[in-house]
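Asks: the sequence isn't on hand, but the structure is:
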């Protein structure tokens, strides 16, 4: 979001071997299956997995367990679909992917959307994960974000004319990206050129709402997802035109712009907000709030919290040192903005605006894998039910990506991307952290295997990511 990619280093795509896919059958007996669509439990179920697929589910009578099958006693356990983090960055710093991707799997995250990385390395990384050469969640990637000549984003694909903007869309698609990401400093005419060419090429475009464009205009232009509620917040203000003018002026000086949370609160226009949210619903414009990236700025704003986080062991020293160097004044403003954004979640949800869970890791104190669970907790604190929050990381990503035929729920015929929990996430969303086992594409990873993955990640982080 605001601080992504300030430290920009080349991604070293070293490939680690993945264990062979499980052979034979796997049975999970007497487990409570979480129906994420209905928000209900299916008690005392037996789930049969053959190869990569959920072959059968039954509660009325037991399966005949075949010789040599693996059997898990699911009594007291809860089975959910694999989780998704729909906003991550994997290129920063060097060697990050080899630490972060296994940590994500150990946290039950089996799908992720990379929202700005160096193009060639992230495409290679996507293929390495798909082939099994690199442990990690399935990846959907944007490659490099498209931005304008006054870009302040390191590594951006800078375009200066409508023709260059259209060429960027075509070249990124040809390189194998799954969508085009636009960034904050993209001039209005270049933004519209990207939108037009993306439509012509049949590829979605997502990302920030650029400073010269309103959130309503982005929705009408067909932008598939809006990240971080940036410009959505400004769009609820009666002072939107003046704020946008100030943002454009900052853009012209190659600076980012963070709106004043007090100004947004004092000028909040409920009728304007309702109309904007209805537009999002009508246009099927998805929101990725990434509340956690704002919330975690308190670790910078409050000096008593610095260096006290046990999860720092998963972060290479270079990145830790960078986090600790960041100024307190900007962090305090971002923390205040978190409170305003959190107040928008309930109204967005009640208006029927579709939402996706994303962490924006590894921004300051936003930890790959772990912080997705924190995002779910913040969404609940902001007004979602646990079931609604769980949907933002399961069935909603599958729907956004057009994968509901194979992913997003625990159901017969779907890919066996599953997480076995020790406690009910529908009663407390924090229970998504209580992971007993992960099943990735039918391959069982017991708690001991997940702990080994985490230990190796800590060791790699301690070695600087090498």
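Replies: Done, it's in. From a predicted model like this one, the values you see are computed outputs, not experimental measurements. Numbering: from 1, shown residues only.

Asks: every contact and neighbour count from this point should use C-alpha atoms.
Replies: Will do.

Asks: what about the helices in the stretch 201-350 of the chain?
Replies: Ranges of helices in the stretch 201-350 of the chain, per DSSP state H, counting those that start in this stretch, are 215-220, 232-235, 240-252, 261-266, 270-283, 291-295, 298-301, 317-324, 328-350.

Asks: of these, which stretch is the most buried?
Replies: Between the helices of the stretch 201-350 of the chain, helix 291-295 has the highest mean count of neighbours, a mean of 27, where neighbours are mean count of other CA atoms under 10 Å.

Asks: would you check how far apart the residue sitting furthest away from the middle of the chain and residue 42 are?
Replies: Residue distances from the centre of the chain (CA atoms, centre = their mean) peak at residue 67, which lies 40.2 Å from the mean C-alpha position. Residue 67 sits at a distance of 27 Å from residue 42 (criterion: CA to CA, to the nearest Å).

Asks: try this one side by side with the last:
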């Protein structure tokens, strides 16, 4: 073990009494790292990053070696700082899944909520500052068509999510009511789920006029509306009505240059969730790849690796989808479509959508996006800048820069040489609080 590693451990012992350092009023200087983020678009060597409270007060070249008055100094020479990872399309099963996401560097997660019970649980977790989990955002699922369910005693929020308004006046009042009730992001599913193996679900008839009115008013009131529409012909309709983003990719046909061009001119985001479909096509190969990767073996708790290696895990993959053949037959198209939008510089936020491999799937997704055509630098921008933009958080997170929230990772290895090095996390800073990853790893199930 190097003297530098010993020095880092001593510093942790001096000001850490548990997994996380209580937010300090004193500044903390991270000295000497290479800074990689979207503000500079290049790697800056020998930098100083200073956090005060929850915010970054300095980030840039170390022109002075004099620390701020009273600052704690952490020598991170030879290491790399990148923004905290943002998962824009996440699911989880238990709080342990959220802890694993955080352990793997996901500092913000946009959770897909599809039931009142799940919504209430996420709201409870959002209020729990003691949990070592990502900052949670919520994306509420919403039907394309009017609900046929009779009115009942559901909450105001659940009632708002059951139907689309039909007129401009209704849309104005409906969305204002949504915003007042804390709904800032909804997911519209124009999807018969045949790719998933759901033979009971039928494609809803869409009132394009009502949807156009809703999308226009949503944009005016800054309600984010993501659309899951895996069929190309339906995606074209969604682009016509003003879609802000297409999530879960286009699966059935290759994107034409005209559609890609339309996406670019409309500033549409494209979230392909490549790893989800690879997993659906061949889950065992994904897990074999994980078990054979020395970087993942070092990053994950030993108990987690043993769980993934167990025959019962590998023979009973968790998925609500059963149509493995569809994903396998269409995987080339799914990748080609991701490559097409990447070549045309369509922003590609990063979403995992795979609760079976929480946090881990995110890093595999970064690797798959590089396989689809992103450079490692572009993949980091997708994980930070484009993901924060997509969630409406660009003024808060996604950059390691003055006045932004202190959300970043300290890596032992250079992610620009190999994107898999995003797993080499030694420290996490979230909301100005410093976490030692080794302690998180040891305590993640306690």
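Replies: Alright, I've got the coordinates. As the structure is a prediction and not an experimental result, all values here were calculated from the model.

Asks: please state their TM-score.
Replies: After superposition, the two chains reach a TM-score of 0.76 (TM-score structural alignment, normalised by the length of structure 2), with 389 aligned residues with a CA RMSD of 3.8 Å.

Asks: wait, which of the helices of the stretch 201-350 of structure 1 is closest to residue 101 of structure 1?
Replies: With distances scored as CA to CA, the stretch of the helices of the stretch 201-350 of structure 1 nearest to residue 101 of structure 1 is helix 317-324 (16.4 Å).

Asks: I'd like the helices of the stretch 201-350 of structure 1 as CSV, with distance to residue 37 of structure 1 appended.
Replies: Converted to CSV, these look like this (distance: least, CA to CA, whole Å):
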stretch, distance to residue 37 of structure 1
helix 215-220, 26
helix 232-235, 27
helix 240-252, 36
helix 261-266, 34
helix 270-283, 19
helix 291-295, 23
helix 298-301, 34
helix 317-324, 38
helix 328-350, 15
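
Asks: let me know which of the ones you listed is the nearest to residue 181 of structure 1.
Replies: Closest approach to residue 181 of structure 1 among the helices of the stretch 201-350 of structure 1 is made by helix 215-220 (12.7 Å; CA to CA).

Asks: what helices or strands is the closest one leaning on?
Replies: Contacts defined by 3 or more CA pairs under 8 Å, 6 or more residues apart in numbering; DSSP states H and E place helix 215-220 of structure 1 against helix 232-235, helix 270-283.

Asks: residue range for that helix in structure 2?
Replies: Aligned by TM-score structural alignment, helix 215-220 of structure 1 falls on residues 235-240 of structure 2.

Asks: mean deviation of that stretch from structure 1?
Replies: Its aligned residues in structure 1 lie a mean 1.8 Å from stretch 235-240 of structure 2 after superposition (mean CA distance after the TM-score superposition for structure 1).

Asks: hmm, who's touching that stretch?
Replies: Contacts with stretch 235-240 of structure 2, where a contact means CA atoms under 8 Å, 6 or more residues apart in numbering, come from 227, 229, 246, 250, 259, 262, 263.

Asks: ditto for stretch 270-283 of structure 2
Replies: Residues contacting stretch 270-283 of structure 2 (CA under 8 Å, 6+ apart): 245-250, 285-286, 314, 317, 319, 321, 323-328, 331, 334-335, 338, 341, 346-354, 361, 364-365, 368-369.

Asks: what would the helices and strands packed on helix 215-220 of structure 1 look like in JSON lines with distance to residue 252 of structure 1?
Replies: Listed next are these as JSON lines, based on distance: least, CA to CA, whole Å:
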{"stretch": "helix 232-235", "distance to residue 252 of structure 1": "19"}
{"stretch": "helix 270-283", "distance to residue 252 of structure 1": "27"}
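
Asks: compare those helices and give me the one nearest residue 28 of structure 1.
Replies: helix 270-283 (38.5 Å).

Asks: got the contact list for that closest one?
Replies: Surrounding helix 270-283 of structure 1, the residues in contact under the criterion CA under 8 Å, 6+ apart are 216, 219-220, 222, 235-238, 286, 347-348, 351-354.

Asks: go again with 6 Å.
Replies: When contacts are defined by CA atoms under 6 Å, 6 or more residues apart in numbering, helix 270-283 of structure 1 is touched by residues 236, 352, 353.

Asks: residue 18 of structure 1: which of those is nearest?
Replies: Nearest to residue 18 of structure 1 among the contacts of helix 270-283 of structure 1, with distances taken as CA to CA, is residue 353, at 38.2 Å.

Asks: can I take it that the closest one is in a strand?
Replies: No. Counting by DSSP: H, G, I helix; E, B strand; the rest coil, residue 353 of structure 1 is not found in a strand; it is coil.

Asks: picking that back up, quick one: which of the contacts of helix 270-283 of structure 1 has the most company?
Replies: Within these, residue 236 tops the neighbour count with 24 neighbours, counted by other CA atoms under 10 Å.

Asks: quick check: the closest residue in space to that one that isn't next to it in sequence vs residue 265 of structure 1, distance?
Replies: The shortest distance from residue 236 of structure 1 to any non-neighbouring residue, by CA to CA, 6 or more residues apart in numbering, is to residue 273 (4.6 Å). According to CA to CA, residue 273 of structure 1 and residue 265 of structure 1 sit 12 Å apart.

Asks: with residue 357 of structure 1 instead?
Replies: Residue 357 of structure 1 sits 24 Å away from residue 265 of structure 1, going by CA to CA.

Asks: Three-state assignment for residue 371 of structure 2, please.
Replies: Local secondary structure at residue 371 of structure 2 is given as helix here, using three-state DSSP.

Asks: could you do residue 170 of structure 1 as well?
Replies: Classification of residue 170 of structure 1 using three-state DSSP returns helix.
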